[in-house]
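> pasted the sequence and its predicted model underneath.
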Amino acid sequence: MKINLTTVDTDRIIEMAWEDRTPFEAIEFQFGLSEKEVIAFMRANSKPSSFKMWRKRMAGRSTKHRELRVAGVDRFKCTMQKAISMNKISKR
């Protein structure tokens, strides 16, 4: 698997993979990595003990797969999450 990713992209993929409510489909949508590729990516970019802990944790998560989610949950982020704008200038 040879994909040119920046350090920021690599960190974000790892963060999304560890998040309980971020489905693998969201990672595929944003970075083009299928579930199997995410598993290989995590294996290559984690310590063996961290990878084993991650796999054990993800095995029991129904939220990591869109098909297993509760009906009606079709978004990638929480509705309570604030929108981030990179061009926003704070006004005092």
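The structure has been received and is ready for your questions.
> C-alpha only now, for contacts and for neighbours.
Fine.
> quick one: contacts for residue 9?
Not one residue lies near residue 9 by C-alpha atoms under 8 Å, 6 or more residues apart in numbering.
> does it sit in a helix, a strand or a coil?
helix (DSSP: H, G, I helix; E, B strand; the rest coil).
> would you check how far apart it and residue 27 are?
Using C-alpha to C-alpha, to the nearest Å, residue 9 is found at 11 Å from residue 27.
> check residue 14 too.
Distance from residue 14 to residue 27, by C-alpha to C-alpha: 10 Å.
> and what of residue 37?
Counting by C-alpha to C-alpha, the gap from residue 37 to residue 27 is 10 Å.
> okay, these two: which has more neighbours?
Shown here are residue 37 and residue 27; by other C-alpha atoms under 10 Å, residue 27 has more neighbours (20 against 13).
> this is the comparison structure:
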Amino acid sequence: MLTLMHRSVPSGTSDKIGTIQRRLAWPLRKDDTHKSRNGPNFFFPKIFMNLWFNVFLLVLSSVNLIFQGSIELWFNKLLESHIDRF
């Protein structure tokens, strides 16, 4: 047989605990809510453009090795034009 015992707490204690929890959860300054938005933007399109271009160059260089330099001139012109842009 299991009996449950209830402890009585003074009235208003839960209200005080709730107030403390709300104060701890609330930012100290108004600016604290925007700190995460001011960080670096990892979804900048230029980064992805460079990433995809590097993947393209890697695939192209692999194809160049397979065909033993038959597209080497085109590859070099493409590489030079990309470097001139940045």
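Yep, it's here. Note that the structure is predicted; figures quoted are calculated from it, not measured.
> what's the TM-score here?
Overlay of the two chains. TM-score (TM-score structural alignment, normalised by the length of the second structure): 0.25; 39 aligned residues with a C-alpha RMSD of 4.0 Å.
> which secondary structure elements does the longest helix along the second structure contact?
Secondary structure of the second structure per DSSP state H: the longest helix is helix 45-66. Other elements packing on helix 45-66 of the second structure under the criterion 3 or more C-alpha pairs under 8 Å, 6 or more residues apart in numbering; DSSP states H and E are helix 72-85.
> so which elements touch the helix it packs on?
Using 3+ C-alpha pairs under 8 Å, 6+ apart, helix 72-85 of the second structure sits against helix 45-66.
> which parts of the helix it packs on are buried?
By neighbour count on 16 or more other C-alpha atoms under 10 Å, the buried set for helix 45-66 of the second structure is residue 61.
> residues of stretch 31-51 of the first structure that come out buried?
Across stretch 31-51 of the first structure, burial judged by 16+ other C-alpha under 10 Å covers 31, 33, 35, 38-39, 41-43, 51.
> got the angle for the longest helix of the second structure vs helix 72-85?
160 degrees (axes from the mean of the first three to the mean of the last three C-alpha atoms, to 10 degrees).
> what's the span of stretch 26-42 of the first structure, first residue to last?
16 Å.
> do stretch 39-51 of the first structure as well
9 Å.
> got the contact list for it?
Applying C-alpha under 8 Å, 6+ apart, the contact partners of stretch 39-51 of the first structure are residue 14.
> which secondary structure elements does the host helix or strand of residue 23 of the second structure contact?
Residue 23 of the second structure belongs to helix 13-25 when assigned by DSSP states H and E. Helices and strands touching helix 13-25 of the second structure, by 3+ C-alpha pairs under 8 Å, 6+ apart: there are none.
> what residues sit buried inside that helix?
For helix 13-25 of the second structure, the neighbour count (16+ other C-alpha under 10 Å) marks no residue as buried.
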